[in-house]
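*Asks:* Sequence first, then the predicted structure, then my questions.
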Amino acid sequence: MIKSTPMKLGFVIPLKSKRVSRNWRAVCDCLEATLCSLKNQSSGQWYAVVVGHEKPPLQWESLPDNIEWCSSEHELPPIREGGSFTNHTDFDYILDIRRKISTGMRHLQTKQISYWSLLDADDLVHRDFVLTLDQLPHQAGWLVKSGYLWYQDLQRWMPTEQLINLCGSTAIISSSVFEVPYSNQDTDLHQIPWGRISHSGMEDFLIPYLKGADPTFPLAGIAYTLSHGDNCSDEFRHSYKARIKLWIKKRLLTRALNPAFARDFSINCQCD
């Protein structure tokens, strides 16, 4: 479909609360890296909003005007008796994410957004991500099926063709497919694909709207950040076998950071 109006991509970045985080400094550092990768986009056809409970101590005034902060409208969901917010099974963290996505979408609603993208607050966006989307025909959505795993602790990376099964930042969905929720009530939140559909299930969700079009995004556009000290997946790697498998992958299957990868994903840049 030919685009009749300029494409605008809206990134919504739900940020975990300081109360939920096991390492708030790591959360803030990762968000800064994510925002740097947006700041260095080769196209300006985008907006981004970070939605959270506590505003990280970043140099917000040095960021471009199309990156905004929005305070969460709700308290964290209640914690179960005897539980801890740092354990994601002890409270409804999916509800917290969905509320923040809904709040962020309403915040950007006046920007005439063509596509929406949920972006995890620790993932990196290829510098030509928005430019590539702008050059594509408009359709119901695109899926970033290939990308990279970025091991921040080792400054090493590896390509993957299974990104859509690993990372939540892989779906780009047209604003024509769903309505921005009017509120954060459960009935309105159900309109949001993210939160009720897993990232690996997004292709099945989009198929009825695609009318036979291929949703594969033609750029390995996302670097999924791992091993930064506050990954949700770290909670489940307690077994000796799991730790050994991770060590082998990180040490033997990855590649050292090089100038091209650093440039494409704004690695170690400063947002000032």
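*Replies:* Happy to help now that I have it. Since this is a predicted model, take the numbers as computed values, not measurements.

*Asks:* okay, CA-based contacts and neighbour counts for the rest of this
*Replies:* Noted.

*Asks:* tell me the secondary structure for residue 28?
*Replies:* Following DSSP: H, G, I helix; E, B strand; the rest coil, the label given to residue 28 is helix.

*Asks:* tell me the contacts of it?
*Replies:* 56, 57, 58 (C-alpha atoms under 8 Å, 6 or more residues apart in numbering).

*Asks:* cool, residue 14 as well?
*Replies:* Counted by C-alpha under 8 Å, 6+ apart, residue 14 has contacts 50, 51, 52, 97, 100, 101, 104, 119, 120, 121.

*Asks:* Show me those that map onto strands.
*Replies:* Using DSSP state E, the subset of the contacts of residue 14 located in strands is 50, 51, 52.

*Asks:* what's the spacing between residue 94 and residue 74?
*Replies:* 13 Å (C-alpha to C-alpha, to the nearest Å).

*Asks:* re earlier: tell me the one of the contacts of residue 14 nearest residue 34?
*Replies:* residue 121 (6.3 Å; C-alpha to C-alpha).

*Asks:* hold the first one in mind and look at this next one:
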Amino acid sequence: MLIFCIPLRSKEVSKNWNKVSKLFNRTLESVYNQTNPDFRVFVACHQIPTLDRAYDDRVQFIIVNTKIPITYLDMMDDKDSKIYHCQNAARKYLIEQNCEGAYFMNVDSDDLISCKIADFVANKATKQVYTSRHGYIYFEGLTYMKKARRLERTCGSCFVIYLSVNQLPHNDQGFLLNNIDKCPFTPHHSDIWHKLINIKKWSHGFIPFATTIYIVNNVNVSNFANHQIGKNRRLEYRFELRRKISHYEKEFNINQNTYL
């Protein structure tokens, strides 16, 4: 089974809540578009946005009552906390289903995800950690995307990791504060490779297709601080081949006329 965890920023800190909601709807549809039905989606948020369509019980919203973030650091802490709320809810679900564990994928609320990931997990996954072989970066407003190698350096929506029930948080924020090193799926994607593969020596593999379209816009939390789109980050993909969006409409449930 594959479990997606999506943290959604609050309305109070959104410059344009309508745009945030539209981007989230696009993300949720791309996640839900999996070709294999063996997946669950947990979304942690302060308020549920208006949805463009109905979803079945594989999608669950978790309303949090934590403090509304103000600064960039507060926003990153809020994102971390919401991911752990998703994992906590996933733990309860897995116990109810008598499952020992599942593969997890954190997804930013504006990124787009391939429809083939759940099928890969169900039929080919044998390693503890997977990263995307490559992905795409889309600058909102253009009619093409750029192919990027090592997208996990820039985007957090690129890791699929197996976690047992015992490795998942069991008491919300207390687990996050007191046991951060015990739960291996840190939401800080820059740490995952070093922590799990280099130090813990977890088995690793690459997903042999593009898993993610990283969206660059003015509502992303990281972009809020101009963190992800600086000069050094651009060097990783500025010379890569451009791809028309139309080539990936089916795989990522996207087209250039939808919120782009």
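*Replies:* Okay, I see it. Everything numeric in this text was worked out from a predicted model, so none of it was measured.

*Asks:* At which residues are the helices of structure 2 located?
*Replies:* Assigned by DSSP state H, structure 2 shows helices spanning 17-32, 72-96, 117-124, 173-178, 189-192, 221-224, 231-234, 249-252.

*Asks:* Distance to residue 166 of structure 2 added to those, as CSV?
*Replies:* Shown next, in CSV, are those (distance: least, C-alpha to C-alpha, whole Å):
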stretch, distance to residue 166 of structure 2
helix 17-32, 26
helix 72-96, 8
helix 117-124, 20
helix 173-178, 12
helix 189-192, 19
helix 221-224, 30
helix 231-234, 36
helix 249-252, 33
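
*Asks:* nearest to residue 160 of structure 2, of the ones you listed?
*Replies:* Judging the helices of structure 2 by C-alpha to C-alpha, what sits closest to residue 160 of structure 2 is helix 117-124, at 8.7 Å.

*Asks:* residues in contact with that closest one?
*Replies:* Counting by C-alpha under 8 Å, 6+ apart, 1, 2, 34, 35, 36, 37, 38, 39, 103, 207, 211 sit against helix 117-124 of structure 2.

*Asks:* separation between the fifth one and residue 122 of structure 2?
*Replies:* Using C-alpha to C-alpha, we find residue 36 of structure 2 at a distance of 8 Å from residue 122 of structure 2.

*Asks:* and the residue positioned nearest the centre of structure 2, what does it touch?
*Replies:* Nearest to the mean C-alpha position of structure 2, counting by C-alpha atoms, centre = their mean, stands residue 107 at 0.9 Å. By C-alpha under 8 Å, 6+ apart, the contact list for residue 107 of structure 2 reads 4, 5, 6, 7, 156, 157, 158.

*Asks:* try 6 Å this time
*Replies:* 6, 157 (C-alpha atoms under 6 Å, 6 or more residues apart in numbering).

*Asks:* Aligned counterpart of it in structure 1, please.
*Replies:* Superposed on structure 1 with TM-score structural alignment, residue 107 of structure 2 falls opposite residue 119.

*Asks:* One more: residue 66 of structure 2?
*Replies:* Per TM-score structural alignment, residue 66 of structure 2 is aligned with residue 74.

*Asks:* Same check on residue 16 of structure 2?
*Replies:* Checking TM-score structural alignment: residue 16 of structure 2 goes with residue 23.

*Asks:* who touches its match in this structure?
*Replies:* Contacts of residue 23 of structure 1 (C-alpha under 6 Å, 6+ apart): residue 230.

*Asks:* and with 7 Å instead?
*Replies:* 229, 230 (C-alpha atoms under 7 Å, 6 or more residues apart in numbering).

*Asks:* Kindly supply the ChimeraX command isolating those of the contacts of helix 117-124 of structure 2 that are buried.
*Replies:* Applying 16 or more other C-alpha atoms under 10 Å to the contacts of helix 117-124 of structure 2, the buried members can be selected in ChimeraX as follows:
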select :1,2,34,36,39,103,207,211
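
*Asks:* any idea which of the contacts of helix 117-124 of structure 2 is closest to residue 235 of structure 2?
*Replies:* Looking across those and measuring by C-alpha to C-alpha, the closest to residue 235 of structure 2 is residue 211, at 20.9 Å.

*Asks:* Might one say that the closest one is in contact with residue 111?
*Replies:* No - at 10.4 Å, residue 211 of structure 2 does not count as touching residue 111 under the criterion of C-alpha atoms under 7 Å.

*Asks:* How about the alignment partner in structure 1 of residue 135 of structure 2, nearest residue that isn't a chain neighbour?
*Replies:* Counting by TM-score structural alignment, residue 135 of structure 2 lines up with residue 147 in structure 1. In space, and not counting its chain neighbours, residue 147 of structure 1 is closest to residue 220: 4.1 Å by C-alpha to C-alpha, 6 or more residues apart in numbering.
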